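1. the following comprises the amino acid sequence and a computationally predicted model.
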Amino acid sequence: MEELNFKPCACTAKAEPEQISIAPELPISGKKLWLAMGAALICWYAIYSQLLGFSKFAAFDLMGLTPGSHLGEAIQFFIYDTPKVLMLLVLAVFGIGVIRSYVTVEWTRKVLAGRRESAGNVLAALLGVVTPFCSCSAVPLFIGFVAGGVPLGVTFSFLISAPMVNEVALIMLYGLMGWKVAALYFITGITIAVVAGWVIGRLKMEKHVESWVKLANAGNGGPASGMTVEGRIKFGLDSVRDIVGKVWLYVVMGIAAGAAIHGYVPQDMMASIMGREAWWAVPASVLLGIPMYTNAAGVIPIVDALLGKGAALGTVLAFMMSVIALSFPEMVILRKVLKPRLIAVFVGVVACGILIVGYIFNMII
């Protein structure tokens, strides 16, 4: 059998232990380090709080565009949201990166292995929030969990939660749309991950995992243990460099799409297409999201623009979740470890959960 050598991708900001360097340490330490971080946060807030006024000045004064015109509103939206979303992304990735320096893949595997399946599904879904992985790390992650004795259903709860309930997206949603939308996103995403994993576990589909998976070893990639505070801060900065460096183009593309929607799509038209009155809007949004290749950070500006134009919250959440959790590229990658029938069950169960969420929120909100 061909030897398989999988490693986590750069966007997970995780590497083999020997590849993670916490030396040389940052040139400042102790009180100076905290003072520098405090000053950086103050500067961040000072810039962030002036973005709206700057965007209006740049679009309508410097560029001479007409307020209220299609082009003027689109350009002003783009100038405002691009630095706003990227600044939120940098802050969120750094903070989560520091937290992730305490959580290794091996530790996560040990916590989940041997758990009762019902409790394991809940714990796996919650752990998925703080240990984010992109679709290209799905194969080594899946191999490591199955080889480590984690039940199949529990593994799927983690795999669904990790990309869907993305902690960076959660912080960005809070910053852009408030705590209610962020809380709905968190609760519904966790619920789908728990229920879908539990259902898959009950179906006893272990035979539809490729036979070589249990014999493989994906390694124990993750942050090194015993880091100093300076080392953990450096880990957070490395996360910013790796993750933001990888996704910034998708974010800008998402903002450009959102700007076009904000400036040129009439509100009545958007409400008729993605409003709560159109029964077909939720399944259509799920189908539309599946072939899209982006991430939570890239799709949030589009979500912001859709909600601003009158699209129903349930429909927009269904679209967002399908983009993140059911993307076609992730299914292609998972085919390396799963047989087609199990992939079909996975897509079907998660899609049903997303549809239910979409319809429920369209009815009650």
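-> Alright, I've got the coordinates.

2. C-alpha from now on. contacts and neighbour counts both.
-> Noted.

3. and the contacts of stretch 133-146?
-> 6-9, 11-12, 109, 113, 152, 155, 159, 162-163, 213-214, 216-220, 329-330, 333-334, 336-337 (C-alpha atoms under 8 Å, 6 or more residues apart in numbering).

4. buried members of these into ChimeraX, please.
-> Of the contacts of stretch 133-146, the buried ones can be selected in ChimeraX as follows, counting by 16 or more other C-alpha atoms under 10 Å:
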select :7,8,9,11,12,109,113,152,155,159,162,163,213,214,216,217,218,219,220,330,334,337
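
5. try this one side by side with the last:
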Amino acid sequence: MFDWIQNLADWTVYDVLELDKGAHLSEALNFFIYDTIKILLLLFVIIFIMGIVNSYFPIDKVKNYLSRNKLYGLEYLMASLFGVVTPFCSCSSVPLFIGFVRGGIPLGVTFAFLITSPLVNEVAIGLFIGLFGLKTTLIYVASGILLGTISGFILQKFKLDKYLTPWVKEILANAQKEQDAFIADKKSLKDRLPVIWDEVKTILKGVIPYVVVGIAIGGLMHGYIPEGFFEKYMAKDNIFAVPIATILAVPMYSNASGILPVAQVLVAKGIPLGTAIAFMMGVVGLSLPEAMLLKKVMSLKLIAIFFSVVTLCIIISGYLFNILL
């Protein structure tokens, strides 16, 4: 789907700039160009589609339904399952996060999606089967879904909406006002498009600087941190290997399909599978570039709470993997 972007990045770096393949700078720049174009395109498409949906979306009805009806956690499970079928990395999931919140979906349910989406998708599942077998893949998929579901449930209990940034709160307020105007006037889609387009431009202007900075950090880490850098901290006889692996993964940045081969190398070198998977989950779900993007929509306190809960769940999953496999 995004092969043309990769070809453009390769052409720019290796043909136009004539940088050497495999060099730190070329790897970092290639990563930056590819992810910047991909994520900005995703931002535009997703925000525009969500703008159309939200113009018709019964925000108050959704809020009232989810607040008055006990779904016994199924809403978190459904959000996690939706995350499985959306092949986005952690940074690409942020635009959908904004759309979910803007659409009146509870924050905990939105977090369930944000956590699961980068961890588990059809590409990662296919690679996982090829690298580790069907049994391990099934356990991994189940743990990824449970991780999102349980984390979303826990985060919802903290009632964290007050820690969203003023920028997001303003978007939420405007979304309800715009919808009320659409409903009152019974406007057609053609009449709604100018307002939707203005909203798209407002959101893009607000998040693009954070996207570029976040991807730049990810590119530097991708190009300059060697793959074997952390292996000595994940030895089999280290009881703290799982939390250390999870925490050390945070400075790195990749999607699930990109980090899976690294996890396979770690396992081949004697590192327990649960420790390697905890490292992989940390890279995919707890990256610094993601934190940079989230800074636009969450306060630092909310980011810290979000990362802490997800880190704890990943560590527990890593230990369980080491026990079960």
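-> Good, I have the coordinates. For clarity, every value in this text was computed on a predicted model and none was experimentally measured.

6. ok so, going back, next step: the contacts of stretch 133-146 of structure 1 restricted to helices.
-> Within these, residues falling in helices by DSSP state H are 109, 152, 155, 159, 162-163, 329-330, 333-334.

7. which of the residues you listed lies closest to Q76 of structure 1?
-> Using C-alpha to C-alpha, the shortest approach to Q76 of structure 1 within these belongs to P163, at 30.8 Å.

8. so the closest one touches I324, yeah?
-> Yes - counting by C-alpha atoms under 8 Å, P163 of structure 1 does reach I324; the two are 6.3 Å apart.

9. spit out the residues that contact these two alike.
-> Counting by C-alpha under 8 Å, 6+ apart, the residues touching both P163 of structure 1 and I324 are A296.

10. farthest-separated two in the ones in helices among the contacts of stretch 133-146 of structure 1?
-> The widest separation within those (C-alpha to C-alpha) is 24.9 Å, between R109 and P329.

11. which parts of the stretch 151-300 of structure 1 are helices?
-> 152-164, 167-177, 179-202, 229-239, 245-264, 267-274, 281-289, 296-308 (DSSP state H, counting those that start in this stretch).

12. would you turn these into a markdown table with distance to V98 of structure 1?
-> Shown next, in a markdown table, are the helices of the stretch 151-300 of structure 1 (distance: least, C-alpha to C-alpha, whole Å):
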| stretch | distance to V98 of structure 1 |
| --- | --- |
| helix 152-164 | 17 |
| helix 167-177 | 13 |
| helix 179-202 | 21 |
| helix 229-239 | 5 |
| helix 245-264 | 17 |
| helix 267-274 | 38 |
| helix 281-289 | 31 |
| helix 296-308 | 19 |
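
13. out of these, which is the most enclosed?
-> Mean neighbour count (mean count of other C-alpha atoms under 10 Å) peaks for helix 152-164 among these, with a mean of 28.

14. in structure 2, what residues pair with that helix?
-> Under TM-score structural alignment, helix 152-164 of structure 1 corresponds to residues 107-119 of structure 2.

15. try stretch 282-295 of structure 1
-> The aligned range for stretch 282-295 of structure 1 is 242-255, by TM-score structural alignment.

16. could you measure from the equivalent of L160 of structure 2 over in structure 1 over to G149 of structure 1?
-> Alignment note (TM-score structural alignment): L160 of structure 2 maps to M205 of structure 1. Distance of M205 of structure 1 to G149 of structure 1, given as C-alpha to C-alpha, to the nearest Å: 15 Å.

17. and for P301 of structure 1?
-> 39 Å.

18. cool, and A74 of structure 1?
-> In terms of C-alpha to C-alpha, A74 of structure 1 sits 52 Å off from G149 of structure 1.

19. so for those two, which residue has more residues nearby?
-> A74 (22 against 16; other C-alpha atoms under 10 Å).

20. map that one across to structure 2 for me.
-> In structure 2, A74 of structure 1 lands on no residue (TM-score structural alignment).

21. chain neighbours aside, what residue packs nearest to A74 of structure 1?
-> Nearest residue to A74 of structure 1 in three dimensions, chain neighbours excluded: G263, at 4.2 Å (C-alpha to C-alpha, 6 or more residues apart in numbering).

22. does the one you found touch Q76 like I think?
-> No - G263 of structure 1 is beyond contact range of Q76, at 9.1 Å (criterion: C-alpha under 8 Å).

23. mind telling me what element the nearest residue to S254 of structure 2 once chain neighbours are set aside is part of?
-> Excluding the flanking residues, the one nearest S254 of structure 2 by C-alpha to C-alpha, 6+ apart is V284, at 5.8 Å. Secondary structure from DSSP states H and E places V284 of structure 2 in helix 273-285.

24. list the helices and strands that helix packs on?
-> helix 107-119, helix 241-249, helix 256-268, helix 300-324 (3 or more C-alpha pairs under 8 Å, 6 or more residues apart in numbering; DSSP states H and E).

25. the ones you listed: which one's closest to D198 of structure 2?
-> Closest among these, using C-alpha to C-alpha: helix 107-119, at 24.4 Å.

26. and the angle from that closest one to helix 134-157?
-> With axes from the mean of the first three to the mean of the last three C-alpha atoms, to 10 degrees applied, the angle from helix 107-119 of structure 2 to helix 134-157 works out at 150 degrees.

27. distance of the match of L160 of structure 2 from R276 of structure 1?
-> For M205 of structure 1 relative to R276 of structure 1 (C-alpha to C-alpha), the value is 36 Å.

28. the two: which is more packed in?
-> Counted by other C-alpha under 10 Å, M205 of structure 1 and R276 do not tie: R276 has more neighbours, with 23 against 15.
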